[in-house]
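Visitor: Sequence and predicted structure are below.
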Amino acid sequence: MKILTPNELASIERSVDSGTKEQQQIVQSIIADVRERGDEALLEYTKQLDGASLQQLRVTQEEFVEARQSMQQYDIDILQEAALNIRRFHEKQQRPSWFDTQKDGTMLGQKVTPLSAVGVYVPGGTAAYPSSVFMNVLPAVVAGVERIVMVSPASKEGTLPAEVLVAAEIAGVEEIYKLGGAQAVAGLAYGTESVPAVDKIVGPGNVFVALAKRAVYGDVDIDMVAGPSEIVVLADDTARASDVAADLLSQAEHDERSSSILVTTSLQVANKVREEVDKQLETLPRRAIAAKSVEDYGGIILCNSMESAIDVVNSIAPEHLEVMVEEPMSLVGSIKHAGAIFLGRYSAEPVGDYFAGPNHVLPTSGTARFSSPLNVDDFVKKSSVIYYSKQALETNGDKIARFARLEGLEGHARAIEQRKDDSQ
């Protein structure tokens, strides 16, 4: 890993899933085709792109049963406990509707309503991600979403991983379709004979999924367009180099474009971490991916003070931030931009990925400057409620009409004065 100064931070490239022009054209073509031909197009793309020849897209009840029977009960128990932790955390995010009545009889308020239908994309094909099921589904469940539809690409044998199906069952999802890629996003956004249209699409995916979500945004809502995974470790001279290296590699193994950065005030820690990264890479099963990630998007930023180090962290606005210093709580107030903050040696990033409870769907590519982790608010909408009394209109009508005329909108002013005339 390169050791750099704060001024050299810009030399660490960040990867963004903006896609090539050719990829964008492919996505637009797939979306248009699915809108025109529905299920026929979905089945063709599933065979062509995923290698799965399907007779039907929806997962059957028998497949749910087989999935549960194929898993060890101990593993199912772990999934159930993780789901409970995640659900409890998100239950604390719930917001009630509220109404405020004033002395003149006016009532103002906000009505909170769950979305009617949400589509959840769970990556798959060659891997199983039950954690993606929980993190995207459970906030929607807590919010009270009426219909949750899940899509995930099938294997060439036409199956979904048992872990994914069991996680979906635990989370309360009954409607799952064997779909992946841009065609899955198109099916959810516009609906087909089998797949219902939804109001919002959430969940991570490859570049084609990201581009498709961008393309359908406006016809439906989306959570975010997530880039490659990121981690920043903020460390002083008390941090253990072996811990830091392991945590950096835990993100580097995701993707060759993942970013793993150490920001430290200790040259000794910096040098030891470099040695540990090389050492631990030797036995890492996904060594080739992690090594490429570290080489292209990793680095060590050496700072002359903790204040400077925190400035660097805030400028990066990382998806994951680990604070591995002597007194981590003392720095929380100074951290302005981070998707998730992990404090102390025992709060390794995978704790948040799988089990603690907070959501692991986090802003990437610096968007933590202005956005938040996926949460219950993402699955509700808010309506303003206004009840103006006769007394309030008599008191404020002239001012409202005058305001309208300041904007040159005579019709607005007359709509107020019509009611004032009727009240006299």
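Guide: Cool, got the structure.

Visitor: make it CA atoms for all contacts and neighbour counts henceforth
Guide: Will do.

Visitor: All the strands of the protein, residue numbers only.
Guide: Under the criterion DSSP state E, the chain contains strands at 3-4, 98-101, 107-114, 117-121, 147-152, 175-178, 200-202, 221-222, 230-235, 259-264, 299-302, 320-324, 340-343, 380-387.

Visitor: mind putting the ones you listed in CSV, distance to Thr364 included?
Guide: Putting the strands of the chain into CSV (distance: least, C-alpha to C-alpha, whole Å) gives the following:
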stretch, distance to Thr364
strand 3-4, 22
strand 98-101, 33
strand 107-114, 26
strand 117-121, 18
strand 147-152, 22
strand 175-178, 27
strand 200-202, 15
strand 221-222, 15
strand 230-235, 7
strand 259-264, 10
strand 299-302, 17
strand 320-324, 9
strand 340-343, 11
strand 380-387, 23
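
Visitor: So which of those strands is nearest Arg37?
Guide: Closest approach to Arg37 among the strands of the chain (C-alpha to C-alpha): strand 175-178, 17.2 Å.

Visitor: now the closest one, how far from the centre of its chain.
Guide: The gap between where strand 175-178 is centred and where its chain is centred comes out at 20 Å by C-alpha atoms, centre = their mean, to the nearest Å.

Visitor: Give the burial count for Glu326, as a bare number.
Guide: Burial of Glu326 is recorded as 14 neighbouring residues (other C-alpha atoms under 10 Å).

Visitor: got a markdown table for the strands of the chain, with mean neighbour count and distance to Gly366 too?
Guide: Shown next, in a markdown table, are these (neighbours: other C-alpha atoms under 10 Å; distance: least, C-alpha to C-alpha, whole Å):
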| stretch | mean neighbour count | distance to Gly366 |
| --- | --- | --- |
| strand 3-4 | 16 | 20 |
| strand 98-101 | 12 | 34 |
| strand 107-114 | 16 | 29 |
| strand 117-121 | 26 | 23 |
| strand 147-152 | 24 | 28 |
| strand 175-178 | 22 | 33 |
| strand 200-202 | 25 | 19 |
| strand 221-222 | 19 | 18 |
| strand 230-235 | 27 | 10 |
| strand 259-264 | 28 | 12 |
| strand 299-302 | 24 | 16 |
| strand 320-324 | 25 | 11 |
| strand 340-343 | 20 | 13 |
| strand 380-387 | 13 | 25 |
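
Visitor: Contact partners for the closest residue to His320 other than its chain neighbours?
Guide: Distance criterion C-alpha to C-alpha, 6 or more residues apart in numbering; nearest residue to His320, sequence neighbours excluded, is Ile231 at 4.7 Å. Contact analysis of Ile231 by C-alpha atoms under 8 Å, 6 or more residues apart in numbering lists Leu248, Gln251, Ser259, Ser260, Ile261, Pro318, Glu319, His320, Leu321, Glu322.

Visitor: Please compare the first structure with the one that follows:
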Amino acid sequence: MRIHTWHQLTRDEQRLLLKRPASSSSADLQSRTRDILHDVRERGDPALFEMTARFDKVDLENLRVPPPKVQEALERLDKATRQALETARDNIERFHRQQLPRRIEVPTLPGIRCFRETRPIERVGFYIPGGSAPLPSTVLMLGVPSLIAENPVRVLCSPPQPHGEIDSIVLATAALCGIDQVYRVGGAQAIGAMAFGTRTIPKVDKIFGPGNAWVTEAKQQVAAHPEGAAIDMPAGPSEVLVIADDDANPLFVAADLLSQAEHGPDSQVILISTSERMATACLAAIDRLLPRLPRRDTAAEALANSRCFVVKDMETALQISDDYAPEHLILQINEPEVWARRLRNAGSVFLGAYSPESAGDYASGTNHVLPTYGHARAWSGLSLESFLKQISFQHLSREGLAAIGPAVEHLARLEGLEAHRLAVSVRLRPEDA
């Protein structure tokens, strides 16, 4: 990372430096993903067994993890790990339970009642990545809200490890969230299985969870398919933007930036500071901490796509952040809550020196499944409502219909929809029918 002085850059240079790494989607990826989804849709379980052998190098006899084995994984957890997971689970539950929507009823006119009620999505599917860094924290972020929402069917898919089993802590966390429909399948084929259903894996209505480029592309394709499934949100590589003033702690800032850089080589971290002295100190702290990381090579690749800007004032820093719309925004500044009131676009915001992004990733209570790649301009992170749907109702008496009938009939005539007008008139003036 090198320091750029914001006001010395042209508008084109500013836009170029804030540009995210190119999306990994390509025509070849789209085509091959489409082929995988088609094969799963047409052949079901046999296609899943073959792809697991081809892509994961594992020959399976069964796709489903037996429910007793899921529960056994929880019972085998060491005390410290279970306690950490339960702490995170309890905080996530406290925060999300407060999001339960209330029933709304409004008498818009005498004789007309409009109301809205909540229903759980019937069938939800969770994708949990495997690979070098399985994510039990994501099981919590999906499983806890769905437990509160009381989704009747909850399906979890995760790729098998070389020995043929799903990561034991992922299994234990599933049990902690009351999920017992767990399947050993990963990649785009897992998304296809949940979207279209197979003999073994139930079809779901909505799919949640992060993944690699194949999973992301598969989610987008099944969401567009008429027989597919809805998805949680558009997704891209992980990212963080840190705003630091002259009083920030450079070691804290460096650790926050590295915590996102280690996610993957396509992750991006941005530092904006009102102080060149602070920016220099933060970059020096990154150089000091980076060699200590087990994933230092990954983080170093991400840092190559990352930027550091020095700005004249806090207003400029916040404007850059809003234009960028980061997944995670950290304010290591004086009076962070005062400045935060001006923000418009961010997935999740961390206020003050002692609010690392890691807390939100694991255990503070907020959800870590967030919009990336600028989607925070229009999308929110996961919440309890992501697992629910709202249905509107209305009840009209004859008097109520008579009160709005003339307006409805007039509007129907304006739109040239005679049957709409007729649906009112036959009720109010049946003799004219």
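Guide: Received it, and whenever you're ready, just let me know what you need. Here the structure is a predicted model, which means the values were calculated and not measured.

Visitor: Which position in structure 2 pairs with the residue nearest to His320 of structure 1?
Guide: Using TM-score structural alignment, the equivalent of Ile231 of structure 1 in structure 2 is Val240.

Visitor: Pick out the residue nearest the middle of structure 1.
Guide: By C-alpha atoms, centre = their mean, structure 1 has its centre lying nearest to Val361, at 3.2 Å.

Visitor: Trace Gln98 of structure 2 over to structure 1, please.
Guide: In structure 1, Gln98 of structure 2 lands on Lys92 (TM-score structural alignment).

Visitor: From Pro139 of structure 1, how far off is that match?
Guide: 11 Å (C-alpha to C-alpha, to the nearest Å).

Visitor: Look at these two and report which has more neighbours.
Guide: Between Lys92 of structure 1 and Pro139, Pro139 has the larger neighbour count (other C-alpha under 10 Å), namely 27 against 10.

Visitor: Spit out the contact partners of the counterpart of Met324 of structure 1 in structure 2.
Guide: The alignment partner of Met324 of structure 1 in structure 2, by TM-score structural alignment, is Gln332. If a contact means C-alpha under 8 Å, 6+ apart, then Gln332 of structure 2 has Val242, Ile243, Ala244, Asp245, Ala248, Asn249, Val253, Leu351, Gly352, Ala353 as its contacts.

Visitor: and the first one, what is it in contact with?
Guide: This points to Val242 of structure 2. Contact partners of Val242 of structure 2, counting by C-alpha under 8 Å, 6+ apart, are Val253, Asp256, Leu257, Val269, Ile270, Leu271, Ile272, Leu329, Ile330, Leu331, Gln332.

Visitor: my read: Pro228 of structure 1 touches Arg257, true?
Guide: Yes - using C-alpha atoms under 8 Å, Pro228 of structure 1 is in contact with Arg257, at 6.0 Å.

Visitor: In terms of neighbours, single out the busier of the two.
Guide: Arg257 (27 against 22).

Visitor: What lines up with the more buried one in structure 2?
Guide: By TM-score structural alignment, Arg257 of structure 1 lines up with Asp266 in structure 2.

Visitor: and the gap between the equivalent of Tyr127 of structure 2 over in structure 1 and Ala270 of structure 1?
Guide: Here Tyr127 of structure 2 is matched to Tyr121 in structure 1, going by TM-score structural alignment. From Tyr121 of structure 1 across to Ala270 of structure 1, the span is 39 Å (C-alpha to C-alpha).

Visitor: what does Asp255 of structure 1 give?
Guide: 23 Å.

Visitor: Over to Lys47 of structure 1?
Guide: Taking C-alpha to C-alpha, one finds Lys47 of structure 1 at 49 Å from Ala270 of structure 1.

Visitor: More neighbours: the two, which one.
Guide: Ranked by neighbour count (other C-alpha under 10 Å), Lys47 of structure 1 and Ala270 place Ala270 first, with 26 against 16.

Visitor: corresponding residue for the more buried one in structure 2?
Guide: Match for Ala270 of structure 1 (TM-score structural alignment): Ala279.

Visitor: Chain neighbours aside, what residue packs nearest to that match?
Guide: Ala279 of structure 2's closest residue in space is Ser273 (C-alpha to C-alpha, 6+ apart), at 6.1 Å.

Visitor: got a list of what the match of Tyr127 of structure 2 touches?
Guide: By C-alpha under 8 Å, 6+ apart, the neighbours of Tyr121 of structure 1 are Met150, Val151, Ser152, Gly180, Ala184, Val185, Ile201, Val202, Gly203, Pro204, Gly205.

Visitor: What's the local residue count around the corresponding residue of structure 2 for Leu43 of structure 1?
Guide: Aligned counterpart of Leu43 of structure 1 in structure 2: Phe49 (TM-score structural alignment). Close neighbours of Phe49 of structure 2, defined as other C-alpha under 10 Å, add up to 19.

Visitor: Quick one: residues contacting the closest residue to Phe49 of structure 2 other than its chain neighbours.
Guide: Distances taken as C-alpha to C-alpha, 6+ apart place Leu60 nearest to Phe49 of structure 2, at 6.6 Å, with adjacent residues excluded. By C-alpha under 8 Å, 6+ apart, Leu60 of structure 2 lies in contact with Phe49, Thr52, Ala53, Gly164.

Visitor: Which ones among those residues lie within helices?
Guide: Phe49, Thr52, Ala53 (DSSP state H).

Visitor: got CSV for these, with distance to Asp232 of structure 2 too?
Guide: Below are these laid out as CSV (distance: C-alpha to C-alpha, whole Å):
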residue, distance to Asp232 of structure 2
Phe49, 27
Thr52, 25
Ala53, 29
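
Visitor: And these, which is closest to Arg427 of structure 2?
Guide: Of all those, Phe49 has the smallest distance to Arg427 of structure 2: 59.1 Å, by C-alpha to C-alpha.

Visitor: Surely the closest one and Phe55 touch.
Guide: No - Phe49 of structure 2 lies out of contact with Phe55 (C-alpha under 8 Å); the separation is 10.2 Å.

Visitor: For stretch 76-96 of structure 2, give me every contacting residue.
Guide: Against stretch 76-96 of structure 2 from outside (C-alpha under 8 Å, 6+ apart): 74, 140-141, 144-145, 148, 169, 172-173, 176, 362-367, 383-384.
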